[in-house]
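Novice: no letters, just coordinates:
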């Protein structure tokens, strides 16, 4: 069996903490939550099990932080396209929608991690709080992009539209992550733009310029 432990080296406090989070995510991706034991996490990170307590009060806290990191990373990857997106609000929304159903956001490993954590989200109130906060972060970002569209809409309408568009994005993200080979190149993006555009009565398909943005 290959030795996955990280080589020992002196690290800053923050770097060592990040190594523990990365080790936990690696183990969950490979074998589910039950594989991410304290000893396995420590071995993977190249530290002693006792050192984990220096950075986290419990394995459960480390699990919550790891889940938050996963969700933050996916939201950040979706939002990264906005840095170079054009000023036009329709084009910005189109770029964001496309990024949210494309690599690196759409990824079988990320989907497997998300699914593995869902058991704890259902049974643990603290994990549910993390899930709620991360869901709202993404949905609020999406709602802000929708609100910027050149049209009149009430707050209630914007909220409803953001929920609906988020549902479309989530579903296509899951399908594209787990069965990428079942779709033609660009098909998931095209469906996402068409479906969310229909909800908003906006032509996102024409506004999307992959040569200027992503992916």
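Specialist: Sure, I can see it. The model shown is predicted, which means the values in this text are computed figures rather than measured ones.
Novice: from now on I want contacts and neighbour counts done on CA atoms only, so please keep to that.
Specialist: OK.
Novice: what sits against residue 68?
Specialist: 130, 131, 134 (Cα atoms under 8 Å, 6 or more residues apart in numbering).
Novice: name the nearest residue to the last one, sequence neighbours excluded.
Specialist: By the measure of Cα to Cα, 6 or more residues apart in numbering, the closest residue to residue 134 outside its immediate chain neighbours is residue 71, 6.2 Å from it.
Novice: could you give me the buried positions within the helix or strand where the one you found lies?
Specialist: Secondary-structure assignment from DSSP states H and E places residue 71 in helix 59-79. Neighbour counts over helix 59-79 (16 or more other Cα atoms under 10 Å) mark 59, 62-72, 74-75, 77-79 as buried.
Novice: and for stretch 87-102?
Specialist: 89-102.
Novice: in strands, which of these appear?
Specialist: If you go by DSSP state E, these have nothing in strands.
Novice: and the residues you listed as TSV, adding distance to residue 27?
Specialist: Listed next are those as TSV, based on distance: Cα to Cα, whole Å:
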residue	distance to residue 27
89	40
90	40
91	39
92	36
93	35
94	35
95	33
96	30
97	30
98	30
99	27
100	25
101	25
102	24
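Novice: out of the contacts of residue 68, flag the one nearest to residue 154.
Specialist: When the contacts of residue 68 are ranked by distance to residue 154 (Cα to Cα), residue 134 comes first, at 24.1 Å.
Novice: here comes the other one, which I'd like you to weigh against the first:
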């Protein structure tokens, strides 16, 4: 993007361009290597203009982390909210969305890895992480409860929460494996393994069938 086109953009678009440039620089140079000067150059603006939108680099990184977390959770959340689909289909699609591109790819993993070390040392990073985790967990808990009810096996809220925590842990582990070494699982696609594991966890209730693309 050149500087002139940036200045013609609206306020929200300009801020988004800066967040995108921040993510590009982090993906290329790492968290410490992504300087304000590099980000400004990538966005085609001056460092002074950046201060119109962000107080400093910390705030830019926080906004970029929030964007990364939202991008990772959005495909699954959209699947969970699909109109007209059964609870089984929505839980199935929620799991698959978390273990297929664009959630599982090298760039997403590199950004997540760059940010995650900040969660324990930066209160705002911790808040963003907790907020997204709880939102994700709430959506998963709702899907589990609806699926169990649909299957004639309703469970109390505490049990559904436990299931959601366990399924989230399973998804996280497989996501990491798939993002780091996806080629090792070409003969056993990770979404299929996840569906089988979740089905077993939920007492053998089937989440997949021969018509599903895993």
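Specialist: Thanks, I have it. In this text, all values refer to a predicted model and were calculated from it rather than measured experimentally.
Novice: show me where structure 1 has its helices.
Specialist: 13-31, 38-45, 49-55, 59-79, 89-100, 108-123, 125-147, 155-178, 187-200, 204-207 (DSSP state H).
Novice: just say which of those helices is most tucked in.
Specialist: helix 89-100 (a mean of 26; mean count of other Cα atoms under 10 Å).
Novice: which residue numbers in structure 2 go with that one?
Specialist: Mapped onto structure 2 with TM-score structural alignment as the criterion, helix 89-100 of structure 1 occupies residues 87-98.
Novice: likewise stretch 24-34 of structure 1?
Specialist: The aligned range for stretch 24-34 of structure 1 is 22-32, by TM-score structural alignment.
Novice: just give me how far the matching stretch sits from the chain centre.
Specialist: 18 Å (Cα atoms, centre = their mean, to the nearest Å).
Novice: ok, stretch 20-33 of structure 2 next?
Specialist: 18 Å.
Novice: how about stretch 61-79 of structure 1?
Specialist: 6 Å.
Novice: check stretch 149-168 of structure 2 too.
Specialist: Taking mean C-alpha positions (Cα atoms, centre = their mean), stretch 149-168 of structure 2 and its chain are 22 Å apart.
Novice: that one: end-to-end distance?
Specialist: 20 Å (Cα to Cα, to the nearest Å).
Novice: so which residue is dead centre in structure 2?
Specialist: Structure 2 has residue 72 as the residue nearest its centroid, 1.7 Å off, counting by Cα atoms, centre = their mean.
Novice: which residues sit in contact with it?
Specialist: Residue 72 of structure 2 neighbours (Cα under 8 Å, 6+ apart): 98, 102, 103, 108.
Novice: ok, so of the residues you listed, who is nearest residue 27 of structure 2?
Specialist: residue 108 (8.6 Å).
Novice: map the closest one onto structure 1.
Specialist: Checking TM-score structural alignment: residue 108 of structure 2 goes with residue 110.
Novice: enumerate every residue touching that match.
Specialist: Residue 110 of structure 1 touches 29, 70, counting by Cα under 8 Å, 6+ apart.
Novice: now render the contacts of residue 68 of structure 1 as TSV, adding distance to residue 152 of structure 1.
Specialist: Converted to TSV, the contacts of residue 68 of structure 1 look like this (distance: Cα to Cα, whole Å):
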residue	distance to residue 152 of structure 1
130	33
131	31
134	28
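Novice: now residue 204 of structure 1: how far from residue 47 of structure 1?
Specialist: Distance from residue 204 of structure 1 to residue 47 of structure 1, by Cα to Cα: 49 Å.
Novice: can you tell me the closest non-neighbouring residue to the counterpart of residue 142 of structure 1 in structure 2?
Specialist: Taking TM-score structural alignment, residue 142 of structure 1 has residue 140 as its aligned residue in structure 2. Spatial nearest neighbour of residue 140 of structure 2, excluding adjacent residues (Cα to Cα, 6+ apart): residue 164 at 5.7 Å.
Novice: before we move on, the earlier item: alignment lookup: the residue nearest to the centre of structure 2 to structure 1.
Specialist: Using TM-score structural alignment, the partner of residue 72 of structure 2 in structure 1 is residue 74.
Novice: repeat for residue 44 of structure 2
Specialist: By TM-score structural alignment, residue 44 of structure 2 lines up with residue 46.
Novice: run a quick neighbour tally on its match.
Specialist: 19 (other Cα atoms under 10 Å).
Novice: what sits against the residue lying closest to residue 39 of structure 1 once chain neighbours are set aside?
Specialist: Spatially, and ignoring its direct neighbours in sequence, residue 39 of structure 1 is nearest to residue 49 (5.5 Å; Cα to Cα, 6+ apart). By Cα under 8 Å, 6+ apart, the residues touching residue 49 of structure 1 are 38, 39, 41, 42, 43.
Novice: which position in structure 1 pairs with residue 155 of structure 2?
Specialist: Match for residue 155 of structure 2 (TM-score structural alignment): residue 153.
Novice: check residue 189 of structure 2 too.
Specialist: Residue 189 of structure 2 maps onto residue 187 in structure 1, by TM-score structural alignment.
Novice: OK, contacts around its match?
Specialist: Here residue 187 of structure 1 is in contact with no residue (Cα under 8 Å, 6+ apart).
Novice: can you tell me how far it is from residue 175 of structure 1?
Specialist: 11 Å.
Novice: same question, residue 50 of structure 1
Specialist: 40 Å.
Novice: was I right about residue 78 of structure 1 contacting residue 99?
Specialist: Yes - using Cα atoms under 8 Å, residue 78 of structure 1 makes contact with residue 99 at a distance of 5.2 Å.
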